[in-house]
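>>> I'd like to go over a predicted model; first the sequence, then the structure.
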Amino acid sequence: MPEPLLLIDDDVRLSQMLVQYLAEAGYAVTCAHTGKSGLQLAAQGHWALIILDLMLPDADGLDLCRTLRTGNTAQIPILMLTARGDATDRIIGLEMGADDYLPKPFEPRELRARIKAILRRGARDAAHVPVLRFGRLEIDREAREIRVDGQVREVTSYQFDLLVAMAERAGRVLSRDQLMDMVKGEPLEAFDRSIDVHISRLRAAIEDNPKHPRRILTLRGAGYVFARAQDSDDTL
């Protein structure tokens, strides 16, 4: 399944070109041409990465970057695009939390390489963290424990591995086939709908209200996504 990217750039022609080019590299790009629509889309979707142009008609890209580093978009990697020649702007952007920057004009191949490097770095960093924390939820890989508010929640070994696989890719939509590839189990586990059963049991263990999950979300026809963060105190 293509990785979802959000492109916030007012250059419609460039955006259309990047949508097509990055689709060939396995990315699904959604475009916003104003800062306002970009923030709305960023808050609504589950993005692997945001590509942000600093020069927008209705907003300053640096202010937008600062806003994206709060709330449920705080952990989404940001790649800045800038036509500004002043290195100070790029430094400020990085200090505000952008993961990388690329000056305009640029070669599409370099953009693709930088996207790949950011996503690979994020996956590598997550793999070295012994305890994954998402608000009140802790996933302790060394102890193989799941804790909510410090209380251990009982799950099977397979379900623990499944949750780790999703948490390491928080914010990304994962199909059942992808999840089964990530968590190699007994042949019995290889039935398509068995993933749904395990997800249901994980929700019973970690959700405040399993009938209205806020941690493991379902995207109909696509798969599941582990939420990066939520705004309210009683969710991730």
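Great, that's in hand.

>>> only C-alpha atoms from now on, for both contacts and neighbour counts.
Noted.

>>> now Asp60: how far from Ile8?
To Ile8, Asp60 is 12 Å away according to CA to CA, to the nearest Å.

>>> who touches both of these two?
With contacts defined as CA atoms under 8 Å, 6 or more residues apart in numbering, the residues shared by Asp60 and Ile8 are Gly35.

>>> ok, those two, which is more surrounded?
More crowded of Asp60 and Ile8, by other CA atoms under 10 Å: Ile8, with 29 against 13.

>>> surely the more buried one meets Thr34?
Yes - contact criterion CA atoms under 8 Å: Ile8 and Thr34 qualify, at 6.8 Å.

>>> contacts only, for the residue minimising distance to the centre of the chain.
Centroid check for the chain by CA atoms, centre = their mean gives Gly171 as the closest residue, at 3.2 Å. Neighbouring residues of Gly171 by CA under 8 Å, 6+ apart: 46-48, 76, 225-228.

>>> next up, a structure to set beside the first:
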Amino acid sequence: MRIAILEDEPTQMEYLVHALEQQLASCSPPLTCVRFGMGETLRRALRSDTFDLLVLDWNVPDLDGLDLLQWVRKFRESSVPIIMLSSRGSECDVVQALAAGANDYLVKPLRPLELAARIRNQLHQLQPQAQQRPVERFGHWEFDRTSSIARLTHASNVSDIELTEREFRLALALFGNLGQTVSRSYLMERMGINGESPSRSLDSQIYRLRTKLGLRPVHGVRLQTIYGQGYRLEAVNEHAS
């Protein structure tokens, strides 16, 4: 799970990251906190990177948290959960942030248990009971978490495809973000890729998954490489292929 944190005070940032790493240590996939001290730096990252949730401090230099929140909702048209942090506790401030698209609002000083609980709540709303479902279904495909088997049903044909653990994680990351560009760093983290050539390893995994699952328009999807960003799996009209 990737969380982007916007906070310009180093002490507050350390406190936030330490609290989340402690309280969300058991989450799956493992938690990664990506730190940003400037709003404009985070905005540049959001043009090409993917996060599961954003934690934004309202009062930061250059582009503040509220302006960034409005940009994410209006121009990126993203539904990523956003929690706003601020020392501003008036009703008007809270309403302004919620009206701009914040999913939640916390007033500083923060209470780590509460923040972690609110993050869990947002993620559960986004994917209710996802981790409890043994089988995930997307169009022609079914993915069985208990066996790492993918089942492709097309016309009258049914094919069971055995995937490696990494291939299975990659498939769920792509299908779970159907129609959205997913960054390379997000996919590599979901797969647990590290080492000397992580980018090359991802490309190899993508190639194998595309071949194994038949990710082609004839099966109702197209897997695209988005230059400088990552990959996008999108639904297409299979009868027009």
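Cool, got the structure. Keep in mind that what you see is a predicted model, and the values were worked out from it rather than measured.

>>> circling back to that earlier point, widest-spaced pair of the contacts of Gly171 of the first structure?
Farthest pair in the contacts of Gly171 of the first structure (CA to CA) is Ile76 and Val225. Separation: 13.9 Å.

>>> mind listing residues that contact the lengthiest helix in the first structure?
Counting residues, the longest helix found in the first structure (DSSP state H) is helix 108-127. Outside of helix 108-127 of the first structure, the residues within contact range by CA under 8 Å, 6+ apart are 18, 21-22, 25, 48-49, 77, 79, 99-100, 102, 132, 168-169.

>>> could you do stretch 150-166 of the second structure as well?
With contact meaning CA under 8 Å, 6+ apart, stretch 150-166 of the second structure is reached by 140-144, 148-149, 168, 191-192, 205, 212-213, 219.

>>> so of these, which ones are in helices?
The helices, defined by DSSP H, take in 168, 191, 205, 212-213 from the contacts of stretch 150-166 of the second structure.

>>> which residue packs closest to the residue nearest to the centre of the first structure, ignoring adjacent ones?
Leaving aside its sequence neighbours, Gly171 of the first structure sits nearest to His46 (CA to CA, 6 or more residues apart in numbering; 4.9 Å).

>>> now neighbour count too, for the contacts of helix 108-127 of the first structure, in JSON lines please.
Output for the contacts of helix 108-127 of the first structure, formatted as JSON lines (neighbours: other CA atoms under 10 Å):
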{"residue": "Leu18", "neighbour count": "19"}
{"residue": "Tyr21", "neighbour count": "16"}
{"residue": "Leu22", "neighbour count": "20"}
{"residue": "Ala25", "neighbour count": "13"}
{"residue": "Ala48", "neighbour count": "24"}
{"residue": "Leu49", "neighbour count": "24"}
{"residue": "Pro77", "neighbour count": "22"}
{"residue": "Leu79", "neighbour count": "25"}
{"residue": "Asp99", "neighbour count": "19"}
{"residue": "Asp100", "neighbour count": "19"}
{"residue": "Leu102", "neighbour count": "18"}
{"residue": "Leu132", "neighbour count": "18"}
{"residue": "Glu168", "neighbour count": "19"}
{"residue": "Arg169", "neighbour count": "20"}
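
>>> from the residues you listed, which land in strands?
Among the contacts of helix 108-127 of the first structure, the members found in strands (DSSP state E) are 49, 79, 100, 102, 132.

>>> just flag the most distant two among the residues you listed.
Greatest spatial distance in these: Leu102 and Leu132, 30.3 Å, computed using CA to CA.

>>> just tell me what Arg118 of the second structure corresponds to in the first structure.
Under the alignment (TM-score structural alignment), Arg118 of the second structure maps onto Arg114 of the first structure.

>>> strands of the first structure, residue ranges please.
So, for the first structure - with DSSP E - the strands run 3-8, 27-32, 49-53, 78-82, 100-103, 131-134, 137-140, 145-148, 151-153, 173-174, 216-219, 223-226.

>>> contacts only, for the spatially closest residue to Leu174 of the second structure that is not a sequence neighbour.
The shortest distance from Leu174 of the second structure to any non-neighbouring residue, by CA to CA, 6+ apart, is to Leu233 (6.1 Å). Shown in contact with Leu233 of the second structure (CA under 8 Å, 6+ apart): 174-175, 177-181, 221-224.

>>> how about Asp8 of the second structure?
Contact analysis of Asp8 of the second structure by CA under 8 Å, 6+ apart lists 36-38, 60-61.

>>> counterpart of it over in the first structure?
Per TM-score structural alignment, Asp8 of the second structure is aligned with Asp10.

>>> likewise Leu209 of the second structure?
Alignment note (TM-score structural alignment): Leu209 of the second structure maps to His198 of the first structure.

>>> state the distance from its match to Trp47 of the first structure.
Distance, His198 of the first structure to Trp47 of the first structure, by CA to CA: 24 Å.

>>> and for Thr67 of the first structure?
Distance of Thr67 of the first structure to Trp47 of the first structure, computed by CA to CA: 16 Å.

>>> more neighbours, those two?
More neighbours surround Trp47 than the other of Thr67 of the first structure and Trp47, with 25 against 14 (other CA under 10 Å).

>>> and the contacts of helix 108-127 of the first structure as JSON lines, adding distance to Ile146 of the first structure?
Compiled in JSON lines, those are given as follows (distance: CA to CA, whole Å):
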{"residue": "Leu18", "distance to Ile146 of the first structure": "40"}
{"residue": "Tyr21", "distance to Ile146 of the first structure": "41"}
{"residue": "Leu22", "distance to Ile146 of the first structure": "37"}
{"residue": "Ala25", "distance to Ile146 of the first structure": "35"}
{"residue": "Ala48", "distance to Ile146 of the first structure": "24"}
{"residue": "Leu49", "distance to Ile146 of the first structure": "27"}
{"residue": "Pro77", "distance to Ile146 of the first structure": "26"}
{"residue": "Leu79", "distance to Ile146 of the first structure": "33"}
{"residue": "Asp99", "distance to Ile146 of the first structure": "30"}
{"residue": "Asp100", "distance to Ile146 of the first structure": "33"}
{"residue": "Leu102", "distance to Ile146 of the first structure": "39"}
{"residue": "Leu132", "distance to Ile146 of the first structure": "10"}
{"residue": "Glu168", "distance to Ile146 of the first structure": "14"}
{"residue": "Arg169", "distance to Ile146 of the first structure": "17"}
